[in-house]
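Participant: My questions are about this predicted structure, shown below with the sequence.
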Amino acid sequence: MARFGSRSGGILNFGDFRGFTRDLVLWNLGAYFLLALLGLASPHGYAVVFDALALTPGLFLHGWIWQIATYPFLHAGILNTAFELLSLWFLGSFLESNHGARWLMEIFAVSALGAGIAAILMALALHAPVTVIGCWGAIFGLLIAFGVLYADTEFMMFPLPMLIKAKYLVAVYMLIALAMLFSTDKVFAFSQLGGALFGYFYIRFAPRRGITTAGSKQYFDWRNRYYRWKRKQAAKKFQVYMKKQNRDVNFDSEGRYVDPDKDPNDRSRWN
């Protein structure tokens, strides 16, 4: 596994375990141990919860739509889970330190969504009764972001004492996923490629500061436009009323009252 984080002596070291990356890892780890304990206490209860939260294309298409959001937090096997969460920590900490927690949250969610959609499509095409779990699809979205945005960044491949550029590591992972399409793990491999594709779409087409930030800005822009329109409408009605009282009042183009006793160039008047 690669080592990511702050650069020291030409090698990228482990990133800080904090922020949304830490929360994401802990959520996944907590879900793993909770289900493990439930399996020991009640195998039947474990089966019910697992079937409800894992992504099963047939159930998803019959209304179990929450599975597209819950399946990344289910994991099988301690070694596979450890490798997933270490990968998530390494990639997430690096990307979060450069783009922020909200950006990381969005690309993780978008990539997980893309991986889930890809898995559903492949399962339907193959008529395969499969169940998809794990966050590898989301991790592939983070991986493609790392490879595209920091293509020439070098880091050490553990345990091999060698440096490799990010773009080459991404190419290796993509080739492995493509090769897996010719194996029995077609759905799993296609979900990884779907996560990578949606991650790529996110970094190419999403606003620089993230979708939610841009959406919030757009919302406040439209809200302010609405308030300005309401103010101008109120100003017009007030002008009509004052004319009936044989008095003239003036408002500017934004619907703000213009005091005739003040200099029109005075910017200190109330807005």
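Facilitator: Arrived safely, thanks for sending.
Participant: alpha carbons only for contacts and neighbour counts from here, please
Facilitator: Will do.
Participant: Just the strands from the chain, written as ranges.
Facilitator: 7-8, 11-12, 154-156, 163-165, 250-251, 257-258 (DSSP state E).
Participant: Quickly compare these and say which is most buried.
Facilitator: strand 154-156 (a mean of 21; mean count of other C-alpha atoms under 10 Å).
Participant: can you list contacts of it?
Facilitator: Here strand 154-156 makes contact (C-alpha atoms under 8 Å, 6 or more residues apart in numbering) with 2, 3, 4, 10, 11, 12, 13, 162, 163, 164, 165, 166.
Participant: repeat that for 10 Å
Facilitator: By C-alpha atoms under 10 Å, 6 or more residues apart in numbering, the surrounding residues in contact with strand 154-156 are 1-5, 7, 10-13, 162-169.
Participant: cool, and stretch 36-45?
Facilitator: Contacts of stretch 36-45 (C-alpha under 10 Å, 6+ apart): 30-33, 35, 46-51, 75-77.
Participant: Filter these down to the buried ones and hand me the PyMOL line.
Facilitator: Here is the PyMOL command that selects the buried residues among those (16 or more other C-alpha atoms under 10 Å):
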select buried, resi 32+35+46+50+75
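Participant: Output the contacts of stretch 36-45 in TSV; the columns should cover distance to residue 203.
Facilitator: Output for these, formatted as TSV (distance: C-alpha to C-alpha, whole Å):
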residue	distance to residue 203
30	29
31	29
32	30
33	33
35	34
46	37
47	37
48	37
49	34
50	32
51	33
75	27
76	30
77	32
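Participant: show me what contacts the residue nearest the centre of the chain?
Facilitator: What sits nearest the mean C-alpha location of the chain, by C-alpha atoms, centre = their mean, is residue 106, with 1.7 Å. Residues in contact with residue 106 (C-alpha under 10 Å, 6+ apart) are 112, 199, 202, 206, 210, 211, 212.
Participant: Would you show me how to pick out the buried ones of those residues in ChimeraX?
Facilitator: Per 16+ other C-alpha under 10 Å, the buried members of those correspond to this ChimeraX selection:
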select :112,199,202,206,210,211
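Participant: Need the contacts of residue 106 in JSON lines (columns: distance to residue 236).
Facilitator: Shown next, in JSON lines, are the contacts of residue 106 (distance: C-alpha to C-alpha, whole Å):
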{"residue": "112", "distance to residue 236": "52"}
{"residue": "199", "distance to residue 236": "50"}
{"residue": "202", "distance to residue 236": "45"}
{"residue": "206", "distance to residue 236": "41"}
{"residue": "210", "distance to residue 236": "39"}
{"residue": "211", "distance to residue 236": "38"}
{"residue": "212", "distance to residue 236": "36"}
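Participant: okay, pairing it with this:
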Amino acid sequence: MPPRRQYRTPNATQGMTLSLPPFTRGVIWLLAINLGIYLILRLFSLSEPTKWIVAGVFKLLALHPHDAVHGAVWQLVTYAFIHWDTLNIIFVLLGIWFIGSFLESAWGTKRFLIFYLTCAAAGGLGSVALTYALRASGDANLFFTGANGAILGLLVAIGVLWADVEFMMIPFPFMVRAKYVVAIAVVVDLVYLFREGGLVYLGEFGGLLYALVYVKLMDRSPGRKRAPGVYIGRGLSDKAFEPPAKKPSLLARWRDSYYRWKRRRAAR
């Protein structure tokens, strides 16, 4: 869902065009780690002698609520890098690329990565809390994987701070505002979660709630510069944002035209 971008050339007026978002540094790291782990797990699962490695990775890095409460706190973050479902990893990779590059360009790499990881951790905490609330912690087969909590957090950030930025709903050729993309993603995620296992998997919405609190508090911070609303640039390497120039009012244009006429007349 690439955002609508503003494209400027030296000899042209501002106009709107569609382009893919840039591959920023933090986004590249996240894409490489998520995709790399997914491919390695899939590859090792093809051979019987190496399947124990897959089981070991899931045991060590997936989020097991009982283990996390009893010392395996790293699982609150590492679970977000473990994926098995093909559709889920595609959703995660696209979300990191399209939404993550937008946020990283506006915030910087360090702040973006911290936000991503804390959203994932909040989703993990929500999953653990809901597991115990539903008294399902005794289920040894219950564990959580995937970066859905982190992706929901990214969506909330862009939906709140850049609500009117437009995205293309790939593969459909029409534009949708960011605030509506968030609603669509939440509905799709709810359907997917209930199809997979039900109420206990709603814990990943902890990432969404954390992101909402984060951006609301950030929005009220004194001296914070208001983030712009659109991309501007010429290629995939663009990393800067700039708000679109406001069109002057009719009265202002008339006044400017009058002053230009007076200057030309005085120059004769």
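Facilitator: Yep, that arrived. Please read all numbers here as calculations on a predicted model, not as lab measurements.
Participant: And the TM-score between them?
Facilitator: Overlay of the two chains. TM-score (TM-score structural alignment, normalised by the length of structure 2): 0.70; 207 aligned residues with a C-alpha RMSD of 2.3 Å.
Participant: how close does residue 41 of structure 1 sit to residue 24 of structure 1?
Facilitator: In this structure, residue 41 of structure 1 and residue 24 of structure 1 are 26 Å apart, going by C-alpha to C-alpha, to the nearest Å.
Participant: Ok, residue 165 of structure 1 next?
Facilitator: From residue 165 of structure 1 over to residue 24 of structure 1 the distance is 26 Å, taken as C-alpha to C-alpha.
Participant: Residue 113 of structure 2 matches what in structure 1?
Facilitator: Mapped onto structure 1 by TM-score structural alignment, residue 113 of structure 2 lines up with residue 105.
Participant: for residue 214 of structure 2, same thing?
Facilitator: Alignment note (TM-score structural alignment): residue 214 of structure 2 maps to residue 202 of structure 1.
Participant: cool, and residue 19 of structure 2?
Facilitator: In structure 1, residue 19 of structure 2 lands on residue 13 (TM-score structural alignment).
Participant: That match and residue 90 touch, don't they?
Facilitator: Yes. When contacts are counted by C-alpha atoms under 10 Å, residue 13 of structure 1 is listed as touching residue 90 (9.1 Å).
Participant: Comparing those two, which shows the higher neighbour count?
Facilitator: Each of residue 13 of structure 1 and residue 90 has its neighbours counted (other C-alpha atoms under 10 Å); residue 90 has more, 21 against 18.
Participant: Find the residue closest to that one in space, skipping its chain neighbours.
Facilitator: Distance criterion C-alpha to C-alpha, 6 or more residues apart in numbering; nearest residue to residue 90 of structure 1, sequence neighbours excluded, is residue 4 at 5.3 Å.
Participant: Then residue 151 of structure 1?
Facilitator: residue 167 is the one closest to residue 151 of structure 1 (C-alpha to C-alpha, 6+ apart), at 4.6 Å.
Participant: Now for that neighbour: which residues touch it?
Facilitator: Counted by C-alpha under 10 Å, 6+ apart, residue 167 of structure 1 has contacts 143, 144, 145, 146, 147, 148, 149, 150, 151, 152, 153, 154.
Participant: which one in structure 2 is aligned with it?
Facilitator: Aligned partner of residue 167 of structure 1 by TM-score structural alignment: residue 179.
Participant: Name the residues contacting each of residue 13 and residue 90 of structure 1.
Facilitator: Residues within reach of residue 13 of structure 1 and of residue 90 at once, by C-alpha under 10 Å, 6+ apart, are 2, 3, 4, 5.
Participant: Residue 153 of structure 1 versus the residue nearest to the last one when sequence neighbours are not counted, what's the distance?
Facilitator: Setting aside the residues directly before and after it, residue 5 of structure 1 is nearest to residue 15 in space (C-alpha to C-alpha, 6+ apart), at 3.9 Å. Here the distance between residue 15 of structure 1 and residue 153 of structure 1 works out to 15 Å (C-alpha to C-alpha).
Participant: Which residue of the two possesses the greater neighbour count?
Facilitator: residue 15 (21 against 17).
Participant: Would you agree the more buried one is in contact with residue 88?
Facilitator: No. Between residue 15 of structure 1 and residue 88 there is no contact under C-alpha under 10 Å: 11.0 Å.
Participant: Find the residues that touch each one of those two.
Facilitator: 21, 94.
Participant: what's the longest helix in structure 2?
Facilitator: helix 109-133 (DSSP state H).
Participant: mean shift between it and structure 1?
Facilitator: Compared with structure 1 after fitting, helix 109-133 of structure 2 deviates on average by 0.9 Å (mean C-alpha distance after the TM-score superposition for structure 1).
Participant: do the same with stretch 149-158 of structure 2
Facilitator: Mean deviation for stretch 149-158 of structure 2: 0.4 Å (mean C-alpha distance after the TM-score superposition for structure 1).
Participant: which residues in structure 1 does that stretch align to?
Facilitator: Aligned using TM-score structural alignment, stretch 149-158 of structure 2 spans residues 137-146 in structure 1.
Participant: Show me how far that stretch is from its chain's centre.
Facilitator: Computed by C-alpha atoms, centre = their mean, to the nearest Å, the chain-centroid distance of stretch 137-146 of structure 1 equals 11 Å.
Participant: Same question for stretch 191-206 of structure 2.
Facilitator: For stretch 191-206 of structure 2, the distance to the chain centre is 19 Å (C-alpha atoms, centre = their mean).
Participant: Now do that stretch: everything it contacts.
Facilitator: Residues from elsewhere that reach stretch 191-206 of structure 2, judged by C-alpha under 10 Å, 6+ apart: 88, 119-136, 142-153, 185-187, 189-190, 211-212.
Participant: what's the longest helix that structure 1 contains packed up against?
Facilitator: Assignment by DSSP H gives helix 211-244 as the longest helix of structure 1. On a contact count with 3 or more C-alpha pairs under 10 Å, 6 or more residues apart in numbering; DSSP states H and E, helix 211-244 of structure 1 meets helix 101-126, strand 250-251.
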